[in-house]
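Participant: show me how the following folds:
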Amino acid sequence: MAYIEMKQIVKKYGTTSVLKQINLDIEKGQLVTLLGPSGCGKSTLLRCLSGLEEVTSGKIFLDGQDITELEPRKREIGMVFQQYSLFPNMTVVQNVAFGLKLKKKSEGEIREKVKNILEIVGLSQQADRYPTQISGGQQQRAALARAIITEPKVLLLDEPLSAIDALLRRSLQNEIRRIQQELNITAVFVTHDQSEAMVMSDMIHLLYQGQIEQSAPPAEMYLHPKTRFAASFIGNYNIYTDVQFHQMTGLKLDREMLVFRPEAVMFCAPDRTEMNNYTMKGTIKSIIAHGNVLRYTVDVNGVPVNVDTLFQGEERYEKGQECYLKIAEKDCISY
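Facilitator: Prediction:
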């Protein structure tokens, strides 16, 4: 039996079904991510697990206990939201200690636990400051400390990094992952950012239109998307119909759809043909730098192909230049 089991979860608002027969298992000590576009149901599913939303039908089990009808405060679940909701009139220490005081722990125990958790999240030097006196990243860590100090069975994080700038966000992704692993916390993380999910997760559950489209570890999700939507959302795959494939290569496809990743496409010598490779001729239409990656868009007989290469000092192509591309058959997925 999994540590968390969600069975046949349905959530409706009136006649609108937001969650449709969701089945989801989470193992103890894992950090799993609910990933998907806005409106797919990921935050609603998280709120059903927390008890902030009632399920229309289905069952939720935590550590073998049926918690479907249990009120939120009795579920032993901690939450960190996009808005950190720190009390502005309390210092970091007071905010972090708040949950322990509600549980009527002794002053000595509270003092010791708060000291330890502030060391873990790196806020010992900011202990006596108020939320307005610390940075956004420090506020996020304070909210995290407040959520985990009560030793919840599960930690839920609902897009807690979406309001933070990109550089700090990457740092906090690593911090949350480190703390989760150090304390062996079972955590459920909600995001619409596929890069964030890839960096942080033991398992990704991709949601689309109220259903789980695919569940897999990050590498498996990236390399082997099971559906067209998974391919379009994870890894920015090139996606082509059989008609487009014939237009590009002159070959016939025995399936309706073919997809491949931009980094799997290689520039090659003119008219070079190799066994087990598709080759094509095109013209560079645009070049965009994404950090250390150059994204070329190549027009191949009227069909755009995205090609990603490392941004290095070697020869680069120019807009309008003719080029030849190859893609290995083994790097292509057909549906």
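
Participant: only C-alpha atoms for contact and neighbour calcs from this point on.
Facilitator: Will do.

Participant: show me what whichever helix or strand residue 181 is part of is in contact with.
Facilitator: Following DSSP states H and E, one finds residue 181 within helix 166-183. With CA atoms under 8 Å, 6 or more residues apart in numbering as the test, helix 166-183 has contacts from 29, 31, 120, 121, 137, 161, 186, 187, 196, 199, 200.

Participant: so where do the strands sit in the stretch 151-300 of the chain?
Facilitator: 154-158, 186-191, 203-208, 211-216, 238-241, 257-260, 266-268, 277-290, 293-300 (DSSP state E, counting those that start in this stretch).

Participant: just so I know, which of the ones you listed lies nearest residue 249?
Facilitator: strand 277-290 (5.8 Å; CA to CA).

Participant: now the angle between strand 293-300 and the closest one, please.
Facilitator: For strand 277-290 against strand 293-300, the angle by axes from the mean of the first three to the mean of the last three CA atoms, to 10 degrees is 130 degrees.

Participant: helices or strands up against strand 277-290?
Facilitator: When contacts are defined as 3 or more CA pairs under 8 Å, 6 or more residues apart in numbering; DSSP states H and E, strand 277-290 sits against helix 242-249, strand 293-300, strand 322-328.

Participant: please identify the buried residues of it?
Facilitator: Across strand 277-290, burial judged by 16 or more other CA atoms under 10 Å covers 277, 278, 279, 280, 281, 282, 283, 284, 285, 287.

Participant: thought residue 23 was touching residue 9?
Facilitator: Yes - between residue 23 and residue 9 a contact is recorded at 6.7 Å, counting by CA atoms under 8 Å.

Participant: ok, back up a step: just send the helices and strands packed on strand 277-290 back as JSON lines, with distance to residue 18 and mean neighbour count too.
Facilitator: As requested, the helices and strands packed on strand 277-290 are arranged in JSON lines below (distance: least, CA to CA, whole Å; neighbours: other CA atoms under 10 Å):
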{"stretch": "helix 242-249", "distance to residue 18": "33", "mean neighbour count": "17"}
{"stretch": "strand 293-300", "distance to residue 18": "36", "mean neighbour count": "20"}
{"stretch": "strand 322-328", "distance to residue 18": "39", "mean neighbour count": "19"}
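
Participant: for residue 58, see how far away the residue lying closest to residue 324 once chain neighbours are set aside is.
Facilitator: What sits nearest to residue 324 in space, not counting adjacent residues and going by CA to CA, 6 or more residues apart in numbering, is residue 281, at 4.5 Å. Here the distance between residue 281 and residue 58 works out to 53 Å (CA to CA, to the nearest Å).

Participant: coming back round to it: go through the buried residues of strand 277-290 and name the one nearest residue 266.
Facilitator: Of those, the one sitting nearest to residue 266 (CA to CA) turns out to be residue 279, at 9.5 Å.

Participant: now the second one, please; I'll put the structures next to each other:
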Amino acid sequence: MHFDVLKWHRSLHTYPGKVAGPRICVHLARTFFTVGRFTGTTAEPTTIYDFTVKDADGKEVKLDKYRGKAVVIVNVASQCSLADANYQKLKKLAKFYKDKGLVIAAFPCNQFGSQERSCAIDVKKDVKEKYQYEPDIYDKIEVNGENAHPLYNFLKKKESGSFGFPNIDINSDQSSMNMSSGKTVYNFTMKDAEGKEVSLDKYRGKPLIIVNVASQCGLTNSNYTELKELMEHYKDKGLAIAAFPCNQFGGQEPKCELEVKNFVAEKFHFVPDLYAKIDVNGKNAAPLFDFLKHEKGGLFGDNIKWNFTKFLIDQEGHPVKRYAPTTSPKHIMKDIDALVNK
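Facilitator: Coordinates of the predicted model:
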């Protein structure tokens, strides 16, 4: 998936000229990684400074040049549907933190749907002309497979993921960026798969995961399988899962609600609380998801990015954390433990 973002962090509390801004900076500045070729002889790389990478012009660049700076590393593609929104948001980030030295390192990659056919020089030119923006654009690379760039292997090892492809993930918990509305999920009523209205007050006193789902997504099998495992693991703690079918991402949920319910029950032997099909973005977005996005905005805009974006809700109905589509449900366990054990 294009525009998966790696966060290279160095604690802002010890970082010279620390950023005194919204919490997004905390996620961008605790342990930073960069991409390149390991230049050592025998020792294993331990930081991104151990790597060298070719830039768009073919010149070797030591990533030690980023020492002391916050860096966002991202694999990019010009023909991806996420290109416009991400380049615009990255431009805003770079401008906002310009005085603090934030750097964007972009690596063209053609592995996902062949959506980056241009050479690196053309990518650099196109980004400059279209967005009036000049991130550090490097040579075209592969990020997965046997020909994956060594530094991406290093990065994936440091920030391991799931769902069959190592995860270069966005931690979308931006709790300090949005002021709380004072509402809880208990203020909302939704239609279930049979069309009956259900007050979400039914979840009062229980930990809850709210997730937008799709039957034909590449994330479907892993998410449903692991969500089922979470339900079983926290059965005695009352964990509930509220699943909302949505067809806004690649048309990957064409089924009606009852078909989705049967599909999940038959294939995964799993019965979450399945609700009526909704939109999660745009003018017709369900008010519940507008609320969730307001309370827990995303790194590159508040919109839901894809199927299986997950929200963890505490026992009082407050959104606690937002998880990217590629975040494994099992990765949520430590946060659920914190809720049920407090």
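
Participant: what's the TM-score here?
Facilitator: Overlay of the two chains. TM-score (TM-score structural alignment, normalised by the length of the first structure): 0.28; 171 aligned residues with a CA RMSD of 7.1 Å.

Participant: picking that back up, now the angle from the helix holding residue 181 of the first structure to strand 186-191?
Facilitator: With the same axes, to 10 degrees defining the directions, helix 166-183 of the first structure sits at 160 degrees from strand 186-191.

Participant: just the angle for helix 166-183 of the first structure relative to strand 154-158, thanks.
Facilitator: 170 degrees.

Participant: list the buried ones in helix 166-183 of the first structure?
Facilitator: 169, 172, 173, 175, 176, 177, 179, 180.

Participant: residue 101 of the first structure: how many residues sit nearby?
Facilitator: Taking other CA atoms under 10 Å as the criterion, the count of residues near residue 101 of the first structure is 14.

Participant: ok so, going back, buried among the contacts of helix 166-183 of the first structure? Need that as a selection in PyMOL.
Facilitator: The PyMOL command for the buried members of the contacts of helix 166-183 of the first structure (criterion: 16+ other CA under 10 Å) is given here:
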select buried, resi 29+31+120+121+137+161+186+187+196+200
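
Participant: for the contacts of helix 166-183 of the first structure, give me CSV that also has distance to residue 245 of the first structure.
Facilitator: What follows is those, written out as CSV (distance: CA to CA, whole Å):
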residue, distance to residue 245 of the first structure
29, 44
31, 39
120, 53
121, 51
137, 47
161, 39
186, 44
187, 42
196, 32
199, 33
200, 35
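
Participant: tell me which two of the contacts of helix 166-183 of the first structure sit farthest apart.
Facilitator: Longest span within the contacts of helix 166-183 of the first structure, CA to CA: 29 and 137, 24.4 Å.

Participant: quick one on the thing from earlier: nearest to residue 244 of the first structure, of the contacts of helix 166-183 of the first structure?
Facilitator: residue 196 (31.9 Å).

Participant: and of the buried residues of strand 277-290 of the first structure, the nearest to residue 154 of the first structure?
Facilitator: residue 287 (44.5 Å).

Participant: the closest one contacts residue 294, doesn't it?
Facilitator: Yes - contact criterion CA under 8 Å: residue 287 of the first structure and residue 294 qualify, at 6.7 Å.

Participant: for the buried residues of strand 277-290 of the first structure, give me TSV that also has distance to residue 334 of the first structure.
Facilitator: TSV is the format used below for the buried residues of strand 277-290 of the first structure (distance: CA to CA, whole Å):
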residue	distance to residue 334 of the first structure
277	15
278	14
279	17
280	18
281	22
282	22
283	25
284	26
285	26
287	27
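
Participant: so which of these comes closest to residue 110 of the first structure?
Facilitator: Comparing those against residue 110 of the first structure with CA to CA places residue 287 closest, at 56.3 Å.

Participant: pretty sure residue 10 of the first structure sits in a strand.
Facilitator: Yes - assessed by DSSP: H, G, I helix; E, B strand; the rest coil, residue 10 of the first structure belongs to a strand.

Participant: what's near enough to touch it?
Facilitator: Per CA under 8 Å, 6+ apart, neighbours of residue 10 of the first structure: 17, 18, 19, 20, 21, 22, 55, 56, 57, 58.

Participant: quick one: it from residue 241 of the first structure, how far?
Facilitator: 34 Å.

Participant: cool, residue 58 of the first structure as well?
Facilitator: On the measure of CA to CA, residue 58 of the first structure and residue 241 of the first structure end up 38 Å apart.

Participant: now, the contacts of helix 166-183 of the first structure that are in helices?
Facilitator: 120, 121, 137, 196, 199, 200 (DSSP state H).

Participant: ok so, going back, could I get the strands of the stretch 151-300 of the first structure as a markdown table with distance to residue 323 of the first structure?
Facilitator: Listed next are the strands of the stretch 151-300 of the first structure as a markdown table, based on distance: least, CA to CA, whole Å:
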| stretch | distance to residue 323 of the first structure |
| --- | --- |
| strand 154-158 | 45 |
| strand 186-191 | 38 |
| strand 203-208 | 36 |
| strand 211-216 | 36 |
| strand 238-241 | 18 |
| strand 257-260 | 19 |
| strand 266-268 | 7 |
| strand 277-290 | 5 |
| strand 293-300 | 8 |
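
Participant: circling back to that earlier point, what's the closest of the ones in helices among the contacts of helix 166-183 of the first structure to residue 230 of the first structure?
Facilitator: Using CA to CA, those come closest to residue 230 of the first structure at residue 196, 15.8 Å.

Participant: picking up where we left off before, residue 23 and residue 9 of the first structure: who's more crowded?
Facilitator: Neighbours per residue (other CA under 10 Å) separate residue 23 of the first structure from residue 9, with residue 9 holding more: 20 against 16.

Participant: hmm, the more buried one is touching residue 18, no?
Facilitator: No - using CA under 8 Å, residue 9 of the first structure makes no contact with residue 18, being 10.1 Å away.

Participant: can you confirm residue 79 of the first structure is in a strand?
Facilitator: Yes - counting by three-state DSSP, residue 79 of the first structure is part of a strand.

Participant: can you get me a residue count around the nearest residue to it once chain neighbours are set aside?
Facilitator: Once flanking residues are discounted, residue 79 of the first structure sits nearest to residue 156: 4.6 Å by CA to CA, 6+ apart. Residues lying near residue 156 of the first structure (other CA under 10 Å) number 25.
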